[in-house]
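In: can't give you the sequence, but here's the structure:
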């Protein structure tokens, strides 16, 4: 199983990506899609944008490694991960994880596993840019680590 991984600035189209994955996956019984969006923020000062950086080549390789681990745990037929970088406004799509498998249990579990490990292991750096001009780099969250620990 090969997982197609793309890091890009441009928006993606969920429908186009789903159709492409179905072509790659062949005859499967389940396809799970997770699309994450930039939250507008829960701070007193509204978020203007979320800025993401990555380490080209390294980030893609790490996501492929995570996908290979998922494929070793569950019988998945194909997967697709797109993660955006650059400056993204609230409400914009930031990440897409698609997983196809013979049955829904494997597809759901693998998609959740991929997303949990993307949040904790993939080398991205996120900065919150607020409407007042202030900025803050986003620290790792204990809740993301806790979500990941259930897979061990």
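Out: Happy to help now that I have it. Being a predicted model, the structure only gives us computed values, none of them experimental. Residues are numbered from 1 along each chain as shown.
In: Please count neighbours and contacts with C-alpha atoms only from this point.
Out: OK.
In: residue farthest from the centroid of the protein?
Out: residue 132 (28.6 Å; C-alpha atoms, centre = their mean).
In: Buried ones in whichever strand or helix holds residue 24, by neighbour count?
Out: Secondary structure from DSSP states H and E places residue 24 in helix 14-25. Residues of helix 14-25 classed as buried by neighbour count (16 or more other C-alpha atoms under 10 Å): 14, 17, 18, 21, 22, 25.
In: How about stretch 141-152?
Out: 147, 148.
In: Report the distance from it to the chain centre.
Out: Mean-position distance between stretch 141-152 and its chain equals 15 Å (C-alpha atoms, centre = their mean, to the nearest Å).
In: who's in contact with it?
Out: Stretch 141-152 has contacts (C-alpha atoms under 8 Å, 6 or more residues apart in numbering) with 113, 116, 117, 119, 120.
In: hang on, the earlier thing: out of the buried residues of helix 14-25, the closest to residue 34 would be?
Out: residue 14 (9.6 Å; C-alpha to C-alpha).
In: Against that first model, consider the following:
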């Protein structure tokens, strides 16, 4: 008796939202939980941190159209790598204050390993490759936030897996 052929992977249509407005984390998670085959939902929410103690505001800029396309490409790659039933990326732009939500990544899958790995993959790519530019305003003036070597190093772990 032959094994039945595996069912095809579900087609995932990533939810990509780029907005100035705050978002409802609970509503976004509920969308991911809606699938009857979903056994795990992983969400990550990034917030504006006042690392130096003097942050007044962070302004996030982007190019409409280009940004959404880049986020969709990243989300679709995650859905190709892991068996996901849902992918959500929400990212804010404009002026934000310390403590405000900046972004959210959510993944849904039958199993937690895939949901966690995909969420981690998305975060690493968003931190280093998403087309957003951040400017911080402090008592000392304004300045652009530079890329961090740690973010590039985190991205390298996914490149190493591509070589396997």
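Out: Perfect, thanks for sending it. Note that the coordinates shown come from a computational prediction; the quantities given were computed from them, not determined experimentally.
In: Overlay the chains and give the TM-score.
Out: Here the TM-score for the pair of chains, by TM-score structural alignment, normalised by the length of the first structure, is 0.94; 148 aligned residues with a C-alpha RMSD of 1.1 Å.
In: excluding its backbone neighbours, what's nearest the spatially most central residue of the first structure?
Out: For the first structure, the residue nearest the mean C-alpha position is residue 95 (4.2 Å; C-alpha atoms, centre = their mean). Among residues not flanking residue 95 of the first structure along the chain, residue 83 sits closest, at 4.5 Å (C-alpha to C-alpha, 6 or more residues apart in numbering).
In: Going by contacts, tell me the helices and strands next to the helix holding residue 24 of the first structure.
Out: Helices and strands touching helix 14-25 of the first structure, by 3 or more C-alpha pairs under 8 Å, 6 or more residues apart in numbering; DSSP states H and E, are strand 76-84, strand 93-101.
In: hmm, 10 Å instead?
Out: On a contact count with 3 or more C-alpha pairs under 10 Å, 6 or more residues apart in numbering; DSSP states H and E, helix 14-25 of the first structure meets strand 30-37, strand 76-84, strand 93-101.
In: Just want the angle from it to strand 93-101.
Out: 30 degrees (axes from the mean of the first three to the mean of the last three C-alpha atoms, to 10 degrees).
In: What lines up with the residue nearest to the centre of the first structure in the second structure?
Out: By TM-score structural alignment, residue 95 of the first structure lines up with residue 103 in the second structure.
In: correct me, but that match touches residue 91?
Out: Yes: with contact defined as C-alpha atoms under 10 Å, residue 103 of the second structure and residue 91 form a contacting pair (4.2 Å).
In: shared neighbours, those two?
Out: By the contact definition C-alpha atoms under 10 Å, 6 or more residues apart in numbering, residue 103 of the second structure and residue 91 are jointly contacted by 17, 18, 19, 22, 23, 45, 46, 126.
In: So which of those wins on neighbours?
Out: Ranked by the number of neighbours (other C-alpha atoms under 10 Å), these place residue 126 first, at 21 neighbours.
In: now for it: what does it line up with in the first structure?
Out: By TM-score structural alignment, residue 126 of the second structure lines up with residue 118.
In: so its match sits in a strand?
Out: No: counting by DSSP: H, G, I helix; E, B strand; the rest coil, residue 118 of the first structure is located in no strand; its state is helix.
In: Give the closest residue to it in space, chain neighbours not counted.
Out: Distances taken as C-alpha to C-alpha, 6+ apart put residue 63 closest to residue 118 of the first structure, at 7.0 Å, once the chain neighbours are dropped.
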